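Asks: quick one, structure for this:
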Amino acid sequence: MYVLTIDQRRSRQREDLVESTMAALNKDRRWPLRLAFDRTAGDEMQAVTDSAATAAGIALELAAGGQWSIGVGVGPVREPLPSNTRAGAGEAFERAREAVTAAKTAPGNIAVSGASALAGQAEAVLQLVASVARKRSGLSVEAGLLVDEGLTQQQVAERLGISQQAVSGRLHSGLWHECRRAAEAAVALLEGADA
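Replies: Now for the predicted structure:
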C-alpha cells in the first residue's frame, strides 16, 4: 500500500492551496484512491492508494509545480481501512511521515520511504524526473501535455499552429519521452518495494 503525505511549501507566504488541490485530486479519475485526500494538518493532506502508478503520478504532477513536498510511504496499513485518511495507521503511514519530512530538502521535493531498497531506487528516479520537469520551458510543457492526452505530434502541431518538427524539438528539449519511460521504471520499483 502507498500513503501520500503532501505538505504545501512556504504556506505562510502564499495562499492556502490544500483545499483546491485536494478537491481536484479526489475528483481526478486517473488516480484511484483507497482513501481520498484529507487535510491532516494546517498545510498538509494525505491519501492512500494501492496503485504504484497513482502514487508516482500524483507525486510527479505535484512536484512539477514546485509548491509541494511529497512523501510516499510504502508498506502495510492497518485493515480494515477507516472511513477517512486521518484515522489510518500502519507502517506506510509512519513511512509517509518520514518521507514528507525528508522531501522538504530533497531534490524535486519528493521522498520515498519503504523497507525495501527498491523504495530508495524509486525515490532516485522520481527525484530525477521531477527535477527535469521543473526545468522545462512553458512551450515544452504545452506540447508534452497534449502528447500525454493521446494526441500525435502532427495533431499537436495543428492545434498549436506550429510544425511537427517544432513539436518534436519541444518534446526533445524537455526530455518528455525519456521522463515518461523513467516514470514507468519508478512505478515498477514502487511495485517491487511493496511486494
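Asks: for the rest of this, base every contact and every neighbour count on C-alpha atoms.
Replies: Noted.
Asks: list the buried ones in stretch 57-72?
Replies: 57-60, 62-64, 66-72 (16 or more other CA atoms under 10 Å).
Asks: hang on, Leu62 in a helix?
Replies: Yes - the assignment for Leu62 by DSSP: H, G, I helix; E, B strand; the rest coil puts it in a helix.
Asks: separation between it and Val18?
Replies: 12 Å (CA to CA, to the nearest Å).
Asks: which element is Val72 on?
Replies: strand 68-74 (DSSP states H and E).
Asks: ok, now which ones touch the residue nearest to Arg170 when sequence neighbours are not counted?
Replies: Nearest residue to Arg170 in three dimensions, chain neighbours excluded: Ser140, at 4.6 Å (CA to CA, 6 or more residues apart in numbering). Residues near Ser140 by CA atoms under 8 Å, 6 or more residues apart in numbering: Arg170, Leu171, Ser173, Gly174.
Asks: to check against the first, give me the structure of this:
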Amino acid sequence: MFVITADQIDSRNDRDRAGDMIDALREQFGDTFALPADQTSGDEIQVIITDAQATLDAIMLLHRSGHWSVGLGIGTVRTPLPASTRQAAGAAFIAARHAVTRAKKADTHVAIDTPPTEDLPAEAPPGESCSLTVEHVDALLAMLLLLRQRRSAEGWEAVDLLDSGLNQVDIAATLGISTAAVSQRIKVAQYHLEQAAHPAIVRLLEHLDRATSEMDTPA
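Replies: The predicted model follows:
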C-alpha cells in the first residue's frame, strides 16, 4: 500500500492550502484512494493509494505546486480500514512519517521510505544477481522531479497542452508561435525523456509494494 504524507512548506507565512490540494487530488485520483484524502493535523495531508501510477502522479502534482514536502511510505496498512484516513495506522504510515521528515531537507522536497528490512530482491534474469533498495528508487524519482523542477514556464505551457491531447500544430496556433518553436520548447523541457521514465518508476514502486506486503512488520 502507498501512503503519502504531505506537509505544507512555510505554512506559518502562507495560507492553508490543504483544502485546495485535497480537492485537486480527489478530482484526479479519488478512485484510487483506499480512503478519502484527509487533513490530519494543521497543514498536513495524508492519502492512502492502492495504485502505483496514481501514486507517482499524485506526487508529481504535489511537487509541481511547490508548496509541499512529500513523504511516500510503502508498506502494510492495518486492516480492516477505519472510517477515515486520520484513524488509519500501519507500517506504511510510519515509513511515510520518516520520509516526510527527510523530504524537508531534500532538493526536491520529496522522499520515499519503507519499513526497515534487508535489501529487497528485484527480478533478474537467470544466472544474474540483482538487488533493489528503496534508496535506488528514491534517487531515480529525485532525478525525474529535478528534471521537472527545472522546466521553464514556457516549457510547462507547451507540455501541458501536449498532455491535453493537442498536437504540435494546434499548440502552435493556441500559443501564437511557430511549430518549430513548439518543438523546441518540448525538446528543452525534455518531455519525452520524462514520459519514458514514468513506466520504469511505476514498476519499481510496484515491486517495493509487493515486497513490503510480504513482510510481517509490526505496525
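Asks: host element of the spatially most central residue of the first structure?
Replies: The residue lying closest to the centre of the first structure (CA atoms, centre = their mean) is Ala59, at 1.3 Å. Here Ala59 of the first structure, judged by DSSP H and E, is contained in helix 52-64.
Asks: which secondary structure elements does that helix sit against?
Replies: With contacts taken as 3 or more CA pairs under 8 Å, 6 or more residues apart in numbering; DSSP states H and E, helix 52-64 of the first structure sits against strand 2-8, strand 68-74, helix 117-134, helix 176-193.
Asks: comparing the ones you listed, which comes out most buried?
Replies: Stretch with highest mean neighbour count among those: strand 68-74 (a mean of 30; mean count of other CA atoms under 10 Å).
Asks: mean distance of the next helix or strand after that strand to its aligned residues in the second structure, please.
Replies: Reading on from strand 68-74 of the first structure to the C-terminus, the next helix or strand found by DSSP H and E is helix 91-103. On superposition with the second structure, the average gap between helix 91-103 of the first structure and its aligned counterparts reaches 0.6 Å (mean CA distance after the TM-score superposition for the first structure).
Asks: neighbouring contacts of helix 91-103 of the first structure?
Replies: Taking CA under 8 Å, 6+ apart as the rule, helix 91-103 of the first structure contacts 1-7, 69-77, 109-114.
Asks: tell me the contacts of the alignment partner in the first structure of Leu147 of the second structure?
Replies: In the first structure, the residue matched to Leu147 of the second structure (TM-score structural alignment) is Val132. Contact partners of Val132 of the first structure, counting by CA under 8 Å, 6+ apart, are Gly174, Leu175, Cys179.
Asks: give me that answer again for 10 Å
Replies: Ala64, Gly108, Leu126, Gly174, Leu175, Trp176, Cys179 (CA atoms under 10 Å, 6 or more residues apart in numbering).
Asks: neighbours of the closest residue to Asp50 of the first structure other than its chain neighbours, how many?
Replies: For Asp50 of the first structure, ignoring the flanking residues on the chain, the nearest one in space by CA to CA, 6+ apart is Met1 at 4.7 Å. By other CA atoms under 10 Å, 22 other residues sit near Met1 of the first structure.
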